[in-house]
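In: Pasting a predicted model and its sequence here:
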Amino acid sequence: MSGVAERNGPGAGERLARAVEAGWRPVALLAGCFAVWWIIAAAELVEPYLVPSPGATLDVLTGKADYLWQHTWVTTYETLLGFVIAVVVGVLAAVVMVYSSTVEKTLYPILLFAQVVPKIAIAPLFVVWLGFGITPKILIAVLIAFFPVVISMVTGLKAVDPEMLQLSATMGAKPWQTFAKIRFPASLPHLFSGLKVAVTLAVTGAVVGEFVGANEGLGYVILQANGNLDTPMLFAGLLVMSLIGVVLFVLVEIAEKLLLPWHASRRDTNVTTSY
């Protein structure tokens, strides 16, 4: 095309520079937060049983690593299973709602009502109904993660350019072909936005379920530490729980980058204009 010149993709050095540029600010903020934490603990501005020192928390993380890992794996398993179920059910529900206005008008108010009900309030009911096993925790994770998935998927499926749908119909494409080739690919950027929210909420859901009734998991660890005024263990549990959410968020971000290299938000600047 006249006036447009192709440019090779960024080299390794340029990608490293971009990574450093994108990452130094959050790293600096975290370092500043830990510095403030250390100063507060070192100056004894707050009693140690209220805010432990970073050193005491690190001692717990290293000295009781096996104990924390055991409970971390339980929470991670509950989170992942709840997230996967929420994604599958949420996507299917969104597709049905988009293709059936009757279902949408019937189901959407119910979904909204279920979302605004505090999950911590109904979690004890799940424990009574389903026992103290893993099922109530997974169910709460599903309920919390489900709403952002279905809403983002509905938005993505409805955001398709109508002219593309008209062109598809004009060319004689069947409904399932239009969905597979046009609607679903176009909805993926919206879906991944919802997935990044949902995966962090799934961690919260699993921990909330463990707060209500469990004998394992990070929620159980945090609850026991709080009851024993063991703030180093409490802070260690909170840090590990936060780390799970961050790691899962990053994994979804990586999946988005791999699956949607064509999307504008993921595209490297490979074209430069000469006018």
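Out: Sure thing, it's come through.

In: C-alpha only now, for contacts and for neighbours.
Out: Noted.

In: Can you tell me the number of residues neighbouring Ala121?
Out: 9 (other CA atoms under 10 Å).

In: Below is an additional structure, to be compared with the one above:
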Amino acid sequence: MKKSRLIARQPDLMNRKTEKLIPWGTLIGLALIWEGSVRMTHAPQWLLPAPSRIIHTLWETRTLIGMHTAPTVIESLAGLAIAVLIGTLAASCMEWSPLARRALYPLLVATQTIPTIALAPLFAVWFGFGMGAKIVVIALVCFFPLAVSLADGLRSADRDALKVVRTMGATRLQLFQKVKLPSSLPSFFSGLRIAASHSVLGAVVAEWFGAERGLGIFLVRAAKSYAIDRVFAAIVVISALTLLSVWCVDRIARLVIPWHYRNRLSA
């Protein structure tokens, strides 16, 4: 019996491994096409550098890029942490009080109608050109997906489970702690993945409007000097940081809510 189950699971394992390799294969294929096109057309390096040139630039400027990467990472993490705290409080308030939901939800939506690139210079004027202004921008960018995802997750708690716990004499706080909060964790981590990706991009945009160090200012300086290979190198690092942040959130989610992933695999 066990042997037959193992044999049945082998194709599924192979399919999962193949699915993981497909994005890497696609990326390598596109890079090869890009490299070949640049070499065949003899495109100038200042216009469109080949992937091999970008890799060379990454290695050549690794110390400089590392120096600019550190502030961006710190700003992203700080802004994301503040957004998690405020977003959790806002979502909890909206779940606890219908009045708070009617008051706060329109404001949450309104924050998304204002582009980040318009807020960054305002915060620079109000809070200065230090790290604090950038963290505020990042927190605002990350706040919406976190708060809305968690609020929706809290509202979509299993009604049957709520009824059972109510019949056992649970208080409103116990209902929140024992049923609503655990059932909202998948939604929370979905919002956190989006917020984590936005945190890096928010930091880069905030650095455009005043910073001594950071990938955003590195990108601006490279573009102004027509060092397009450095521009692409910065884009590669920004993309890598974004993917890494999303991957870290996914790893944490698998540790915190393993039952959610087991249910998905068995479905």
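Out: Arrived safely. In this text, all values refer to a predicted model and were calculated from it rather than measured experimentally.

In: which residues of the stretch 101-250 of the first structure fall in helices?
Out: Here the stretch 101-250 of the first structure has its helices, by DSSP state H, counting those that start in this stretch, at 101-116, 119-130, 135-158, 162-170, 175-178, 184-212, 218-227, 231-259.

In: could I get the ones you listed as CSV with distance to Arg266 of the first structure?
Out: Compiled in CSV, the helices of the stretch 101-250 of the first structure are given as follows (distance: least, CA to CA, whole Å):
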stretch, distance to Arg266 of the first structure
helix 101-116, 31
helix 119-130, 35
helix 135-158, 17
helix 162-170, 22
helix 175-178, 24
helix 184-212, 10
helix 218-227, 35
helix 231-259, 6
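
In: The second structure: matching residues for stretch 22-42 of the first structure?
Out: Aligned by TM-score structural alignment, stretch 22-42 of the first structure falls on residues 19-39 of the second structure.

In: before we move on, the earlier item: Ala43 of the first structure: which of the helices of the stretch 101-250 of the first structure is closest?
Out: Checking these against Ala43 of the first structure by CA to CA gives helix 231-259 as the closest, at 17.3 Å.

In: Over which residues of the second structure does the closest one lie when aligned?
Out: Residue span in the second structure matched to helix 231-259 of the first structure, by TM-score structural alignment: 228-256.

In: Mean per-residue distance, that stretch versus the first structure.
Out: Compared with the first structure after fitting, stretch 228-256 of the second structure deviates on average by 0.6 Å (mean CA distance after the TM-score superposition for the first structure).

In: And that stretch, how far out from the chain middle?
Out: Centroid displacement of stretch 228-256 of the second structure relative to its chain, using CA atoms, centre = their mean, to the nearest Å, is 8 Å.

In: Show me which residues of it are buried.
Out: Neighbour counts using 16 or more other CA atoms under 10 Å place 228-234, 237-238, 241-242, 245-246, 249-250, 253-254 of stretch 228-256 of the second structure among the buried residues.

In: Check the alignment and tell me where Ser168 of the first structure lands in the second structure.
Out: Correspondence of Ser168 of the first structure to the second structure, assessed by TM-score structural alignment: Val165.

In: Quick one: residues in contact with stretch 178-191 of the second structure.
Out: Contacts of stretch 178-191 of the second structure with the rest of the structure, by CA atoms under 8 Å, 6 or more residues apart in numbering, involve 145-150, 152-158, 161-162, 249-250, 253, 257, 260.

In: and Arg39 of the second structure, what element?
Out: Counting by DSSP states H and E, the element that carries Arg39 of the second structure is helix 2-41.

In: Might you calculate how far that helix sits from the centre of the chain?
Out: Averaged C-alpha coordinates place helix 2-41 of the second structure at 24 Å from its chain's average position (CA atoms, centre = their mean).

In: same question, stretch 254-263 of the second structure
Out: The chain centroid and the centroid of stretch 254-263 of the second structure are separated by 19 Å, computed with CA atoms, centre = their mean.
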